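K.L.:
Quick one: sequence and predicted model below, then my questions.
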Amino acid sequence: MTVYGVGLGPGEAELVTVRGKRVLDSVETVYSPGRLSRTVAREYVPESKLGDLDFPMTRDPEKLRSAWREAASVVAETAADGDVAFVTLGDPNVYSTFGHLRRTLSAFHPAVDVEVVPGVSAMTAFATALGVEIEAGTGLSLREAADGAAPTGPDRLILFKVTDAETTHEKLTDAGYDVQYGRRLFMEQGETVVTSDPTDVAERDYYTLAYAEKQGVDRDVATAKFEEESA
């Protein structure tokens, strides 16, 4: 049978894809790694179909490997009797817990088929929420910025896991960037914030992103406006 990794999008139930909904309808069991993904999944499947898996928030490699192996064992056993889904916020292939499950299934349960159903990533939803166009030909870097980190270099960056916005902001502005922040965008849980003031998102929150753009960056955007023809 098949284990489906289903991307639920950034957290708003209406942003689940049509294919994702179809898979959730069809499987026998839907596993969730956390409260937020479970909340979205409940919009589409009954509580009786939902199962929980433990993915601890720790950097201890032994604890992590043990948790991944246990989760893979549970999922593989269930998949022996019917198709199952593992849901995750965003996209299963982009900084997702699903990657740990997929690699562990491949290592210890290679007979289990795995299929990914893409979802709307928080990063692309973030650009929409800010009204930022990443135009064709633009260089854009995606980086993690936890605990005050502030990667620099490219003209434009989307940073995620911004858990110390004030420190990150100071470093980025010193490096010549303009910065905007978004918190819990397109999410039905918690307060949505869009701001250029880091103090508005000073409280530590895993679901905070930043868009940084170098001051004075050149833009060459094609438009439908043409120079008037000379008489």
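P.N.:
Received it, and whenever you're ready, just let me know what you need. Residues are numbered from 1 along each chain as shown.

K.L.:
From here on, just use CA atoms for contacts and neighbour counts.
P.N.:
Noted.

K.L.:
Let me know the distance separating the spatially most central residue of the chain from Ala107.
P.N.:
Among the residues of the chain, the one closest to the centroid is Gly90, at 3.7 Å (C-alpha atoms, centre = their mean). With distances taken as C-alpha to C-alpha, to the nearest Å, Gly90 is found 25 Å from Ala107.

K.L.:
before we move on, what about Gly153?
P.N.:
According to C-alpha to C-alpha, Gly153 stands 37 Å off from Ala107.

K.L.:
between the two, who's got more neighbours?
P.N.:
Between Gly153 and Ala107, Ala107 has the larger neighbour count (other C-alpha atoms under 10 Å), namely 12 against 9.

K.L.:
element containing that one, please.
P.N.:
Assigned by DSSP states H and E, Ala107 falls within helix 98-108.

K.L.:
Name the residues that touch that helix?
P.N.:
Outside helix 98-108, the residues that touch it by C-alpha atoms under 8 Å, 6 or more residues apart in numbering are 5, 68-69, 71-73, 76, 86-88, 92-93, 112, 114.

K.L.:
Check it against this one:
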Amino acid sequence: MKVYLVGAGPGDPELITVKGKKLLEEADLIVYAGSLVNPGLLEYAKPEAVKVDSAPRTLEEIVEIMVEYARAGKIVVRLQTGDPALYGAVEEQKRALKAYGIELEWVPGVSSFLGAAARLGYELTVPDGTQTVILSRVAGRTPVPEKENLEELAKIGSTLVLFLSVDKIDEVVAQISRVRALDTPVAVVYKATFPEEKIVIGTLADIAQKVKEEKINKTALIFVGEFLNPPPTRSKLYAPDFTHGGRRESD
């Protein structure tokens, strides 16, 4: 007995993996995060499939229905936005299902931060620039460890990608501005790859005002870093004077 945990991708139904789409087509039960998952993905399901929105339900209610169908030998898909490895509340589902003797098979998806980066059209790691990307969020109703507070992370100088934080944009700017210049580039991407997507570009000095003018207060990612203003350098990988395993000096 098993449940398939499927990453739905960032929004665009065509950005789900081939395996994820195949499972949706075969599923007898699809439990999906209705507040985040594009409903267009449910169109891949067969007409008789049962579709359950998990948004208004507790963990116990979600697990109960998945267990019922899995024990009946049905194909069960738990569909979650992006890739469930990031802020997916997966461990608690896995533990609960394991208690019933049910396996959770993970099918990865395209994370929203990657979908947003694609829409921005910038590489998050830059030749002769930062080679590090930090994925985090600011503290809210659920805390963040003190050693991971935003000011400390911002000191590193790498690309910052913040989930679940746009409603606290003033706090984000205040913390980062203590350790980075006000002209540091910032981008906010609302509902990346959805039809209603919005992209706001600015700096630490003006991004908060721009975000408020666009009335963005949820379902958005914040990107901070010089990757948005990359230097005119090139990767050594394809440089004529740089040899590696795929191209010898004589080539």
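P.N.:
Everything's here; your move. Bear in mind that the values here come from a model prediction, so they are computed numbers and not experimental data.

K.L.:
Please verify my assumption that the residue nearest to the centre of structure 1 contacts Gly119.
P.N.:
Yes: contact criterion C-alpha atoms under 8 Å: Gly90 of structure 1 and Gly119 qualify, at 5.6 Å.

K.L.:
quick one: Val194 of structure 1 is in a strand?
P.N.:
Yes: the assignment for Val194 of structure 1, made by DSSP: H, G, I helix; E, B strand; the rest coil, places it in a strand.

K.L.:
Translate it into the numbering of structure 2.
P.N.:
Using TM-score structural alignment, the equivalent of Val194 of structure 1 in structure 2 is Val200.

K.L.:
what kind of secondary structure is the nearest residue to that match once chain neighbours are set aside in?
P.N.:
Using C-alpha to C-alpha, 6 or more residues apart in numbering and skipping residues adjacent in sequence, the residue nearest Val200 of structure 2 is Val188, 5.1 Å away. The local conformation at Val188 of structure 2, judged by three-state DSSP, is strand.

K.L.:
number of nearby residues for Val188 of structure 2?
P.N.:
The criterion is other C-alpha under 10 Å. On that basis, Val188 of structure 2 has 27 neighbouring residues.

K.L.:
List the contacts of Ala127 of structure 1.
P.N.:
Applying C-alpha under 8 Å, 6+ apart to Ala127 of structure 1 gives the contacts Glu133, Ile134.

K.L.:
Could you check which residue of structure 2 pairs with it?
P.N.:
Checking TM-score structural alignment: Ala127 of structure 1 goes with Ala117.

K.L.:
Can you tell me the element that match falls in?
P.N.:
Using DSSP H and E, Ala117 of structure 2 sits within helix 112-120.

K.L.:
gap between that helix and the chain center?
P.N.:
Mean C-alpha position of helix 112-120 of structure 2 versus that of the full chain (C-alpha atoms, centre = their mean, to the nearest Å) differs by 9 Å.

K.L.:
Name the nearest residue to Thr233 of structure 2, ignoring sequence neighbours.
P.N.:
Pro127 (6.4 Å).

K.L.:
Can you give me the buried ones in stretch 13-26 of structure 2?
P.N.:
For stretch 13-26 of structure 2, a neighbour-count test (16 or more other C-alpha atoms under 10 Å) marks Pro13, Leu15, Ile16, Thr17, Gly20, Lys21, Leu23, Leu24, Glu25, Glu26 as buried.

K.L.:
how close does the third one get to Asn38 of structure 2?
P.N.:
Using C-alpha to C-alpha, one gets 11 Å for the distance from Ile16 of structure 2 to Asn38 of structure 2.

K.L.:
so what's the residue nearest to Val200 of structure 2 up against?
P.N.:
Contacts of Val188 of structure 2 (C-alpha under 8 Å, 6+ apart): Ile199, Val200, Ile201, Val211, Ala220, Leu221, Ile222, Phe223.

K.L.:
I appreciate the help and will end here.
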